[in-house]
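Colleague: fold the following and give me the result.
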Amino acid sequence: MDKLLILVGQDPLISVVARKYAIWLIPTLVPYAILQSLIRYLQTQSLILPMIYSSVAALVFHVPVCWALVFKTKLGNAGAALAIGLSYWINVILLVIYVKYSSTCKKTRVSFSNIVLPSMKEFFSFAVPSAVMVCLEWWSCEIIVLLSGLLPNPQLETSVLSTCYDLSCLLVASLHYFIPYSVGAAASTRVSNALGAGCSETARVAVWAAIVLSVVEVIVACTILLGFRHVVGYAFSDVKEFVDYLDDITPLVCLLLTMDCIQAVLSGVARGSGWQHLGAYVNLGAFYLVGIPMASVLGFVLHLRGKGLWLGLNMGSIVQSFLLTLITSLTNWKKQASMAQQRIFEKRNTADETC
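Modeller: A predicted model of the protein is given here:
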């Protein structure tokens, strides 16, 4: 991995650290995969409190363990990655205990059977485009960060600092993204449950409720960020040059937060409605035909440097939000509910035949 990062122009010091951190993150893939399955299982039943309690317990465990592994055992970044894996396992264990012994899950708790195998084909038809949909978006952000390391910036001493500056902007956007993403996950669950029950009007209302809630939240977040733009950089560094850079680029970050607010909710609606393949095409076109090419032109050809990269990423987000909004506004919810119920009846018939 370090050789690959160096090949695309990343600083060798950053590449070596990234390789070590990524290797120690590999064991976290197993508990993370189990955790995501448990979360979806509980979300579909609106069992939110158990997930909150287990997450709080995992956080209380994570903070001291991470500190100990990073500073006391001298593992550094490797210790941070290891702490993440341990925290995931704590979360998984607590949720497994709840699902296993809680009376709330009694009616939905089933053991593995041969009915699972025939349904795998249908599952993959939704899972693969859903994964592609998410990955295409996140990879575009990572590509922008990689490009930032290649920028010639006379105001910064090294490309390492340039990359760190843009990583900090990405961190701000990523921290906020989990809020609309969570609203989108809730919308996905509500919409899919409503469509499965044949309640098209409930699904439509859930979509609008999620959009309004997310818009109100992003207005508050952007107002706070713009209000503290002159000091927000001190959360990452006390270097005046760094603080001024974040101050200057904050409006672009706020624009990205706004677009993330819309697309995160509508992406959740798309997953809940079974439009994952449309979402994948939208993300492919928005970020890889518009966003990244525009970022490259603005950053390297027009010499706007970091601002150009972020402006290009924003253009991709704007196109993505516009296309998802167009798809959602043209949706016939009655037809979607009818199609969802038809799939349910087909699954029941298949299960009865297998039994």
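
Colleague: contacts, neighbours, all on C-alpha from now
Modeller: Fine.

Colleague: roughly how far is the longest helix seen in the chain from the heart of the chain?
Modeller: Identified as the longest helix of the chain according to DSSP state H is helix 159-196. Put simply, helix 159-196 sits 5 Å off its chain's centre (CA atoms, centre = their mean, to the nearest Å).

Colleague: over to stretch 236-247?
Modeller: For stretch 236-247, the distance to the chain centre is 26 Å (CA atoms, centre = their mean).

Colleague: need the residues that contact it.
Modeller: 165, 168-169, 229-234 (CA atoms under 8 Å, 6 or more residues apart in numbering).

Colleague: select from those residues the one having the most neighbours.
Modeller: Neighbour counts for the contacts of stretch 236-247 peak at Tyr165, which has 25 neighbours (criterion: other CA atoms under 10 Å).

Colleague: where's the nearest residue to it once chain neighbours are set aside, which helix or strand?
Modeller: In space, Tyr165 comes closest to Phe242 once its chain neighbours are excluded; the distance is 6.9 Å by CA to CA, 6 or more residues apart in numbering. Phe242 is located in helix 240-273, with elements delineated by DSSP states H and E.

Colleague: this one next, for a side-by-side:
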Amino acid sequence: MEDSLLVNSKQEEKQELKKIRWEKLKKVASMAAPMIIVNISQTLLQATSTMIVGHKSEISLAGIALASSIANVTGFSLLCGLAGALETLCGQAFGARQYEKLGSYTFTSIVSLLIICFPISLLWIFMKNLLLLFHQDPEISEVASVYCLWLIPALFGYSVIQSLVRYFQTQSLIFPMVLSSFAVLCFHLPACWLFVYTLGLGTKGAALSISLSYWLNAVFLWFFMRHSRVCEGKRVFISMEAFGHMRIFFTLAVPSAMMVTLEWSAFEILILISGVLPNAKLETSVISMIYTTSSLHYNLATAIGAAASTNVANELGAGNLVAARSSATVAISIAAVESSAMSFALFLSRHVWGYAFSNAPEVIRYAAEITPILCISIVMDSLSASLTGVVRGSGKQKIGAFVNIAAFYIIGIPIGLVFCFIVDLKVKGLWIGILSGCTLQTLTLFLITKFTNWKTTEAL
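Modeller: This next block holds a predicted model:
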């Protein structure tokens, strides 16, 4: 009799677990799908600028690609990473129904990020000198420095955007972000073409159009937050109370920023290395095309990671630990299916996709050779993005930072250098190094998630 009751109890637990996972699958997928639109629309602002300027000349393509890489690693990735602290703070506060903290935490983030923009701007002003110090091509360095200089206003707009995106994301309010990002993208495309070609501003025009687009997005999100009924009781106000959250914010923001910047920096370091290879224009152009393509897909992956982070944080805040674990499981599964489909499609179009960036036959041919490696890295990137989302949602950013140090700087970059210079695979070897680091990162984060004792995991 007791054995029968035990069996029935276990069956009921399994049925309940299946039900929870099915519910989390629907919730994660329903949030990830619109977040893909948000992420891709934001990334396309820089990617389309690269494409538009790239068709002007090979020097322009190489210059703006190098500038975008430097801007990402020294500015945008840092701000994005710091804002990631809100995924834990606002996510768990929302799950615990402590709604008054959402606006306060978000204002703390906005102020902190805006302050950090000033030293970053100073760095960008002297970008040309820094690039020449690292033996970059003088012509490419000139184009890159001009682009960074005109991109400085975008930094401040990006700070507001990233904070507000986390504010809406942790409440699963995706629609305003979808509407805003799509509308801004529709504005950006003709504006960029107008500034670059009609007004003849070239790279200056491309950077200026990005700056205007970022601020337009920030203003739209702020207006929605201040006037929408769904934000009632959770609005962002200028308050001295927010400064009291600085300590807990930076406790999570610093390791969160390390997670993002360490990974982005690894990619950018290899792009810089490509600039000192023989035939630097070709090598830099090709690796920038691969990086941009990988980044575009990564926005699909980060959408899944964002959904995982939000659901894990909300459930931990509410004390639903089984549901938090189920959110992590379904996010990883979705990432695996999505990335496999995308990498297969890219492999089939390996001789065609390069034309989106350049018309040069040697560039297209070189890109096609590296595509198989790119396809594998896309799968690894997608899995790692979903896993880092789980890490952020559960407040384990410090662990994620140490994992990235080991994966990319102890393993990935050294392997890339060996294959590039010793094996003489050049850019292909550099990307093999990135793939090695990303694979180690994915496996480590998976094991951490797999063996996490969710029953002892507590909200902040």
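
Colleague: got a TM-score for the pair?
Modeller: TM-score of the superposed chains, computed with TM-score structural alignment, normalised by the length of the first structure, equals 0.91; 334 aligned residues with a CA RMSD of 1.3 Å.

Colleague: which position in the second structure aligns with the residue nearest to Tyr165 of the first structure?
Modeller: Counting by TM-score structural alignment, Phe242 of the first structure lines up with Val363 in the second structure.

Colleague: and Lys100 of the first structure, by the same measure?
Modeller: In the second structure, the residue matched to Lys100 of the first structure (TM-score structural alignment) is Arg226.

Colleague: OK, contacts around that match?
Modeller: So Arg226 of the second structure contacts 235-236 (CA under 8 Å, 6+ apart).

Colleague: how about Asn299 of the second structure?
Modeller: Contacts of Asn299 of the second structure (CA under 8 Å, 6+ apart): 36, 39-40, 43.

Colleague: ok, now Thr73 of the first structure?
Modeller: For Thr73 of the first structure, the contacting residues are Gly79, by CA under 8 Å, 6+ apart.

Colleague: and the equivalent of it over in the second structure, how far from Pro190 of the second structure?
Modeller: By TM-score structural alignment, Thr73 of the first structure lines up with Leu199 in the second structure. With the distance defined as CA to CA, to the nearest Å, Leu199 of the second structure ends up 12 Å from Pro190 of the second structure.

Colleague: again, but for Leu149 of the second structure
Modeller: 22 Å.

Colleague: quick one, which of these two is more surrounded?
Modeller: Leu149 (21 against 12).

Colleague: can you find the partner of that one in the first structure?
Modeller: So, by TM-score structural alignment, Leu149 of the second structure is matched to Ile23.

Colleague: quick one on the thing from earlier: with the second structure superposed, average distance for the longest helix of the first structure?
Modeller: Taken over the aligned residues, the distance from helix 159-196 of the first structure to the second structure averages 1.0 Å (mean CA distance after the TM-score superposition for the first structure).

Colleague: report the angle between the axes of that helix and helix 240-273?
Modeller: Note on geometry: by axes from the mean of the first three to the mean of the last three CA atoms, to 10 degrees, helix 159-196 of the first structure and helix 240-273 are set 20 degrees apart in direction.

Colleague: tell me which helix or strand comes right after helix 159-196 of the first structure.
Modeller: Next element after helix 159-196 of the first structure (DSSP H and E): helix 200-227.

Colleague: so which bit of the second structure is that next one matched to?
Modeller: Going by TM-score structural alignment: helix 200-227 of the first structure matches residues 321-348.

Colleague: cool, thanks, signing off.
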